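> have a look at this fold, sequence not included:
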């Protein structure tokens, strides 16, 4: 089984660069699907309070037979729990559902700048981090101006920023800001919900290397240094998305894929979304 490379976060914690996403996987399918991912070799599982499947992710991790320390588990704060005490209470709810001794990573899911002060929310995450019940804390869907405000009012620098990234939305400015401040980039919607899969550039590269366009796209993410977690509910696709370590893209390939950027989102705009 291939060994997934790890990225060292700004607090020394290592995170597998390839993970498995559980967004939109129904709770009744999550346990078996996550077990299939763990069997295929994934050691990084991403969930969230809003996904409604934390309980089943926890069941899969416990039932997998793997040591807890060998599986990196992330969850994210619900948008309705941004007040300091609400955030602390919501984290307790996650731990009750997931039934693991600790989380590896806990994130603010959205900045929601018009619904409250995310700096106060971050202070709650800092308190959770100090408790030792989470190994790292971070944010999701934060733009550079959100991050600047957070950094000005915080003690702990976010370990990651999980944002939408794919060949049609390369997010160079957000990724560069993160790199300058030691914040790793995680990519959600890494294949743009399938919209990039028929792109002629990706098709041509995939034919040359003997891989699918999804595999080429995921390999592009890995070689750029992003943490990525594709999602699927079919065993064949789960295994295909893990089969990324027996080929490399050239610098020319990377440049061509970078040039596909259209600043085109498949998801919500963090500057406009307020929950």
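That came in fine, so what should we check first? Since we're looking at a predicted model, the values are computed, not measured.
> please count neighbours and contacts with C-alpha atoms only from this point.
OK.
> strands of this protein, start to end?
Secondary structure of the chain, counting by DSSP state E: strands at 6-8, 14-16, 20-21, 44-46, 72-77, 103-108, 134-140, 160-164, 184-188, 227-228.
> how about those strands in CSV, adding mean neighbour count and distance to residue 54?
Shown next, in CSV, are the strands of the chain (neighbours: other C-alpha atoms under 10 Å; distance: least, C-alpha to C-alpha, whole Å):
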stretch, mean neighbour count, distance to residue 54
strand 6-8, 14, 24
strand 14-16, 19, 19
strand 20-21, 24, 12
strand 44-46, 23, 9
strand 72-77, 24, 8
strand 103-108, 24, 11
strand 134-140, 24, 15
strand 160-164, 24, 18
strand 184-188, 25, 18
strand 227-228, 26, 19
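> can you put these in a markdown table and add distance to residue 33?
As requested, those are exported to a markdown table (distance: least, C-alpha to C-alpha, whole Å):
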| stretch | distance to residue 33 |
| --- | --- |
| strand 6-8 | 23 |
| strand 14-16 | 19 |
| strand 20-21 | 10 |
| strand 44-46 | 11 |
| strand 72-77 | 15 |
| strand 103-108 | 20 |
| strand 134-140 | 24 |
| strand 160-164 | 22 |
| strand 184-188 | 18 |
| strand 227-228 | 18 |
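> residue 250: which of those is closest?
With C-alpha to C-alpha, the closest approach to residue 250 among these belongs to strand 227-228: 19.3 Å.
> what is the closest one packed up against?
Here strand 227-228 touches strand 184-188, helix 213-224, going by 3 or more C-alpha pairs under 8 Å, 6 or more residues apart in numbering; DSSP states H and E.
> below is an additional structure, to be compared with the one above:
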């Protein structure tokens, strides 16, 4: 496994597992919880140690239960979660309550990376939310803090007014929407980039090109996409409900794309 060192020295595995449909009926985002941890169990067996969760997914307990029942110590895992701000900010008391719920559901006394899930139209509130994350960071409850879906203007707000440096920005970066400009901005400011849903957006034409590239190395189109991302130092969190495909997403460290390959992929 390759690791990315965050601005505060914390190391994050460059490949992790998404979890937003794990443990849910029909493998659907809005499905009720099934009461099992099958996908987490498979992921751990396959070698995943980085798990990306969120309050919004309504299944943090699936992650917590799966990691807890494994034979591995807590410190072997890197857990991310996120404050559910898709409908804005509910105030300091609300934020504290939601964070405590996350800690309880994840069955841990610390979270390796905690993010504000989405910006909203109130800069003062964003700064208030960030100050709450800073407090948890200073107390060691959060080992690192960052944001998700933030654009340059929101990052500027925190970089100019915050006390703790933003460690991570989790964004859309997929075939057809590589988001090069924002990734370059993140890198310039020592902010690590995480790509959510990195295997979405692949149409048939793109798939054909990726398969042609992959055939040179005995790799699938999905492995090629993930390799392209990590060669740009972009952290990826693919997700699969299939044990074998989960394993394939980790088997991307034994080949390297050529410049010509990267040019073809970048043009998709």
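Nice, I can see it. Remember, predicted model here, so these are calculated numbers, not experimental data.
> for residue 136 of the first structure, see how far away the residue located most distally from the centre of the first structure is.
Computed with C-alpha atoms, centre = their mean, the residue of the first structure farthest from its C-alpha average is residue 208, at 29.0 Å. In this view, residue 208 of the first structure and residue 136 of the first structure are 40 Å apart by C-alpha to C-alpha, to the nearest Å.
> of the strands of the first structure, which is nearest residue 52 of the first structure?
Comparing the strands of the first structure under C-alpha to C-alpha, the one sitting nearest is strand 72-77, at 10.8 Å.
> so which bit of the second structure is the closest one matched to?
Residues 78-83 of the second structure are the counterpart of strand 72-77 of the first structure, counting by TM-score structural alignment.
> quick one: contacts of that stretch?
Identification of contacts with stretch 78-83 of the second structure by C-alpha atoms under 8 Å, 6 or more residues apart in numbering yields 12-13, 49-56, 95, 98-99, 102, 111-117.
> so how far is residue 92 of the first structure from the residue nearest the centre of the first structure?
Centroid-nearest residue in the first structure, with C-alpha atoms, centre = their mean: residue 186, separated by 4.6 Å. According to C-alpha to C-alpha, residue 186 of the first structure and residue 92 of the first structure sit 25 Å apart.
> then residue 181 of the first structure?
For residue 181 of the first structure, the distance to residue 92 of the first structure (C-alpha to C-alpha) stands at 30 Å.
> got it, and residue 225 of the first structure?
32 Å.
> what does residue 32 of the first structure give?
Per C-alpha to C-alpha, residue 32 of the first structure is found 25 Å from residue 92 of the first structure.
> just residue 19 of the first structure next, same as before
Computed as C-alpha to C-alpha, the residue 19 of the first structure to residue 92 of the first structure distance reads 24 Å.
> higher neighbour count, those two?
More neighbours surround residue 19 than the other of residue 19 of the first structure and residue 92, with 27 against 13 (other C-alpha atoms under 10 Å).
> now for the more buried one: what does it line up with in the second structure?
For residue 19 of the first structure, the aligned residue in the second structure is residue 16 (criterion: TM-score structural alignment).
> next: residue 225 of the first structure.
Per TM-score structural alignment, residue 225 of the first structure is aligned with residue 233.
> can you pull the contacts of its match?
Applying C-alpha under 8 Å, 6+ apart, the residues contacting residue 233 of the second structure are 4, 14, 193.
> between those residues, which is nearest residue 257 of the second structure?
Using C-alpha to C-alpha, the contacts of residue 233 of the second structure come closest to residue 257 of the second structure at residue 14, 16.9 Å.
> residues in contact with the nearest residue to that closest one once chain neighbours are set aside?
Nearest non-adjacent residue to residue 14 of the second structure, counting by C-alpha to C-alpha, 6 or more residues apart in numbering: residue 235, 4.5 Å away. The contact partners of residue 235 of the second structure, taken as C-alpha under 8 Å, 6+ apart, are 4, 13-16, 192-195, 229.
> could I get the contacting residues of residue 63 of the first structure?
Per C-alpha under 8 Å, 6+ apart, neighbours of residue 63 of the first structure: residue 35.
> quick check: it vs residue 149 of the first structure, distance?
The spacing between residue 63 of the first structure and residue 149 of the first structure, counted by C-alpha to C-alpha, is 41 Å.
> residue in the second structure matching the residue farthest from the centre of the first structure?
Alignment note: residue 208 of the first structure maps to residue 216 in the second structure; criterion TM-score structural alignment.
> quick revisit: deepest of the helices and strands packed on strand 227-228 of the first structure, which one?
Each of these was scored by mean neighbour count; the highest is strand 184-188, a mean of 25, by mean count of other C-alpha atoms under 10 Å.
> that one vs the second structure, mean deviation?
Taken over the aligned residues, the distance from strand 184-188 of the first structure to the second structure averages 0.2 Å (mean C-alpha distance after the TM-score superposition for the first structure).
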